[in-house]
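>>> Pasted the sequence and its predicted model underneath.
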Amino acid sequence: MKSPLSHLTLADILERTIELSQTAAVILKSYYRVSRDRLEVLDKAEGPVTVADKAVDRHLLDGIQAMCGDSCGYLTEETYQAGDLELPQDWVWIIDPLDGTRDFIDKTGEYAIHIALTYQHRPVLAVIAIPESDRVYAAIAGGGTYQIDADGLRTVVRVKGGKDLSELIIVASRNHRSKKLIELLARLPCQQQLKVGSIGCKIAAIVEHHADIYVSLSGTSAPKDWDLAAPELILTEAGGKFTHQDGSCLKYNCGDVSQWGCLVASTGEWHQQLLDACV
């Protein structure tokens, strides 16, 4: 696939995005270690926002816009306004500067940075940085997923199968657990759960073989494009699957940034059986 920039390949853009995510992680870690009152927490309907969210959002936007300019659209959690229309560009960056703000505030360590580049509504490049583990996950469509550790070592990561359906481990939220979701999870043919914060951290748990399934079920609200675009590509390029309950793929920058309904992410081995159990 061609790059949105004539002078840079997607691989070039990915390298620059990885570097940007690493400097953003340093900023987040500096805020993570201050007291709650210095974070200037603002509670909003969709969840809390802090000065850390805003600082990293600005850092990422400045860096990516310096690289791509007007050749791309930009959709971020901190700049989106309710009612905004679909961005007209074929290439759109979708960014969450701090996924897992509640976990960031509560000091669980399970927060992440999500950066995805989409082309015609589908992700083609993704980076997830997890500051507290000093790890970055990166992928280009068709190129697999790899992890970068604190020493810069790059390792290809793949999901792991071989379990019976009943042995699968569900990675679930501590905070976003509606009655409907609890009831749905109780119907699944597997009942082991691992509690993890950010969606990026959840997907990292799957590609690192600590869990096998993640299920999202919207209620009065739903996960947004910036929650899912980067995690989806990281998982699928590692061999997993991430779909709506009917098996259809997710699409991004479609006007409504909410991803309504039931979404299932898995190692892929029992994906259809899990979809059937979520009806």
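Nice, thanks for sending it over. Numbers count the residues shown, from 1 in each chain.

>>> going forward, measure contacts and count neighbours with C-alpha atoms only.
Noted.

>>> what's the spacing between residue 189 and residue 273?
Distance, residue 189 to residue 273, using Cα to Cα, to the nearest Å: 9 Å.

>>> What is the burial count for the closest residue to residue 252 other than its chain neighbours?
Spatial nearest neighbour of residue 252, chain neighbours left out: residue 121 (4.6 Å); criterion: Cα to Cα, 6 or more residues apart in numbering. When neighbours are counted by other Cα atoms under 10 Å, residue 121 registers 18.

>>> put this beside the first:
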Amino acid sequence: MKSHGYKNMFEKVIETARKAGRATLEYYSQEIEVETKSDDSPLTKADLAAHEIIIAGLKEIDPDTPVISEEGGLPGYEERKNWNKFWIADPLDGTKEFIKKNGEFTINIALIEDGEPVFGVVYVPAKEITYYGSKENGSFKQEGDAEPVRIYSDKADTNIPLTVVKSRSHGSSDLQDKLKEQGITIKEAIPAGSSIKFCLVAEGKADLYPRMGPTMEWDVAAGDCVYRNSAKEGQHSSPLKYNKPDLKNEGFIIGL
């Protein structure tokens, strides 16, 4: 990937994520109407508004690259298996946090090339914080209109007690026991919503993000990219894979 060929496009994608985020805030201040999808997960008008903005934005920015969105139809694997490049988006990650109005929801957009996220943006609308990372340029955090700051993380040292970040809405009561089986001792567990968990590890505020339950690729791609490219040299490895037949991830640990 040539960074100079992508830089302008990535800036436009970041602005698209912010535009989608601003649209969600229009619903955030109102009484939130919630529907239930076929998998029992919640859906709001904000999810759909952000989806429309992201799809339109990516079509204008990069019309030749296919897009997968949580709120769009999923193309079959026979069609997808030969894709070497595609965008994947979660228009509103952390809908449960949005409904609770705790501010911990995000807009996630990532570009996958050859099974790897090469660019990702995680925007936190309620806090006006943008995290983004690319394979060529590393990972950054931007608060409001301030200058972006490069963020770094180290691989966790499992010989010492560690700070872990855990899901606020999908917690595992036996998290500590499961980590202990892998020789990991918890010093502190920080609850957080949505892809913010990846970003807390990427900026060094937490050592590990263990996820025991399933997720989908659109949930993790942008945050995973920010984490991978927060290494001080090269990239961190990640257990996550992309463009699988069903797009479903089993449990994983980020930070090892």
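Received the coordinates, thanks. Every value quoted in this text rests on a predicted model; they were computed, and no experiment measured them.

>>> How close are the two chains, by TM-score?
Scored against TM-score structural alignment, normalised by the length of structure 2, the superposed chains reach a TM-score of 0.88; 250 aligned residues with a Cα RMSD of 2.4 Å.

>>> Please verify my assumption that the residue nearest to residue 252 of structure 1 contacts residue 255.
No: using Cα atoms under 8 Å, residue 121 of structure 1 is not in contact with residue 255; the gap is 10.6 Å.

>>> Against residue 122 of structure 2, how distant is the nearest residue to residue 33 of structure 2 once chain neighbours are set aside?
Nearest non-adjacent residue to residue 33 of structure 2, counting by Cα to Cα, 6+ apart: residue 44, 6.1 Å away. Relative to residue 122 of structure 2, residue 44 of structure 2 is positioned 19 Å away (Cα to Cα).

>>> Please say which of those two ends up with more neighbours.
residue 122 (33 against 19).

>>> got the contact list for the more buried one?
Shown in contact with residue 122 of structure 2 (Cα atoms under 8 Å, 6 or more residues apart in numbering): 17, 106, 107, 108, 109, 130, 131, 132, 195, 196, 222, 223.

>>> Could you dump the residues you listed into TSV with distance to residue 230 of structure 2 added?
As requested, those are exported to TSV (distance: Cα to Cα, whole Å):
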residue	distance to residue 230 of structure 2
17	20
106	19
107	19
108	17
109	17
130	14
131	11
132	10
195	15
196	14
222	13
223	11
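
>>> Which of the residues you listed fall within helices?
Among the contacts of residue 122 of structure 2, the members found in helices (DSSP state H) are 17, 196, 222, 223.

>>> which two of the contacts of residue 122 of structure 2 lie the greatest distance from each other?
Distance extremes for the contacts of residue 122 of structure 2: the farthest pair is 17 and 196 at 14.8 Å, using Cα to Cα.

>>> More neighbours: those two, which one.
Set residue 17 of structure 2 next to residue 196 and count neighbours by other Cα under 10 Å: residue 17 wins out with 27 against 22.

>>> Touching, that one and residue 110? I think so.
No: counting by Cα under 8 Å, residue 110 is not a contact partner of residue 17 of structure 2; they are 10.4 Å apart.

>>> Common neighbours of those two, please.
With Cα under 8 Å, 6+ apart, residue 17 of structure 2 and residue 110 have common neighbours residue 121.

>>> Could you report the separation of the residue lying closest to residue 53 of structure 2 once chain neighbours are set aside from residue 47 of structure 2?
Nearest residue to residue 53 of structure 2 in three dimensions, chain neighbours excluded: residue 20, at 5.7 Å (Cα to Cα, 6+ apart). As judged by Cα to Cα, residue 20 of structure 2 and residue 47 of structure 2 stand 9 Å apart.

>>> out of those two, which sits in the busier spot?
Neighbour count, other Cα under 10 Å: between residue 20 of structure 2 and residue 47, residue 20 has more, with 28 against 24.

>>> Residue in structure 1 paired with the more buried one?
Here residue 20 of structure 2 is matched to residue 24 in structure 1, going by TM-score structural alignment.

>>> quick one: its match and residue 59 touch, right?
Yes: at 6.9 Å, residue 24 of structure 1 counts as touching residue 59 under the criterion of Cα under 8 Å.

>>> Tell me where structure 1 has strands.
42-44, 47-49, 73-76, 91-99, 112-119, 122-130, 135-140, 145-148, 154-157, 169-172, 192-195, 213-217, 241-244, 262-266 (DSSP state E).

>>> Using TSV, please lay out these together with distance to residue 85 of structure 1.
Shown next, in TSV, are those (distance: least, Cα to Cα, whole Å):
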stretch	distance to residue 85 of structure 1
strand 42-44	21
strand 47-49	22
strand 73-76	11
strand 91-99	13
strand 112-119	16
strand 122-130	17
strand 135-140	27
strand 145-148	31
strand 154-157	36
strand 169-172	31
strand 192-195	35
strand 213-217	24
strand 241-244	23
strand 262-266	23
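
>>> So for the equivalent of residue 56 of structure 1 over in structure 2, what's the nearest residue that isn't a sequence neighbour?
Residue pairing (TM-score structural alignment): residue 56 of structure 1 is matched to residue 50 of structure 2. Closest residue to residue 50 of structure 2 apart from its sequence neighbours, by Cα to Cα, 6+ apart: residue 20 at 4.5 Å.

>>> Report the contact partners of the one you found.
Counted by Cα under 8 Å, 6+ apart, residue 20 of structure 2 has contacts 49, 50, 51, 53, 54, 91, 107.

>>> How about the contacts made by the fifth one?
When you say that, I think you mean residue 54 of structure 2. Residue 54 of structure 2 touches 16, 17, 20, 89, 91, counting by Cα under 8 Å, 6+ apart.

>>> same thing but at 10 Å, please
13, 16-21, 48, 60, 67, 69, 89-91, 107-109 (Cα atoms under 10 Å, 6 or more residues apart in numbering).

>>> of those residues, buried ones?
13, 16-21, 48, 67, 69, 89-91, 107-109 (16 or more other Cα atoms under 10 Å).

>>> what touches both of residue 189 and residue 273 of structure 1?
residue 165.

>>> Residue 256 of structure 2 versus the residue lying farthest from the centre of structure 2, what's the distance?
The outermost residue of structure 2 relative to its centre, with distances by Cα atoms, centre = their mean, is residue 159 at 28.2 Å. Note on residue 159 of structure 2: its distance to residue 256 of structure 2, by Cα to Cα, is 12 Å.

>>> didn't residue 240 of structure 1 look like it was pressed against residue 160?
Yes: counting by Cα atoms under 10 Å, residue 160 is a contact partner of residue 240 of structure 1 at 8.9 Å.

>>> Between the two, tell me which one has more neighbours.
Under the neighbour definition other Cα under 10 Å, residue 240 of structure 1 and residue 160 were set side by side, and residue 240 has more, 25 against 19.
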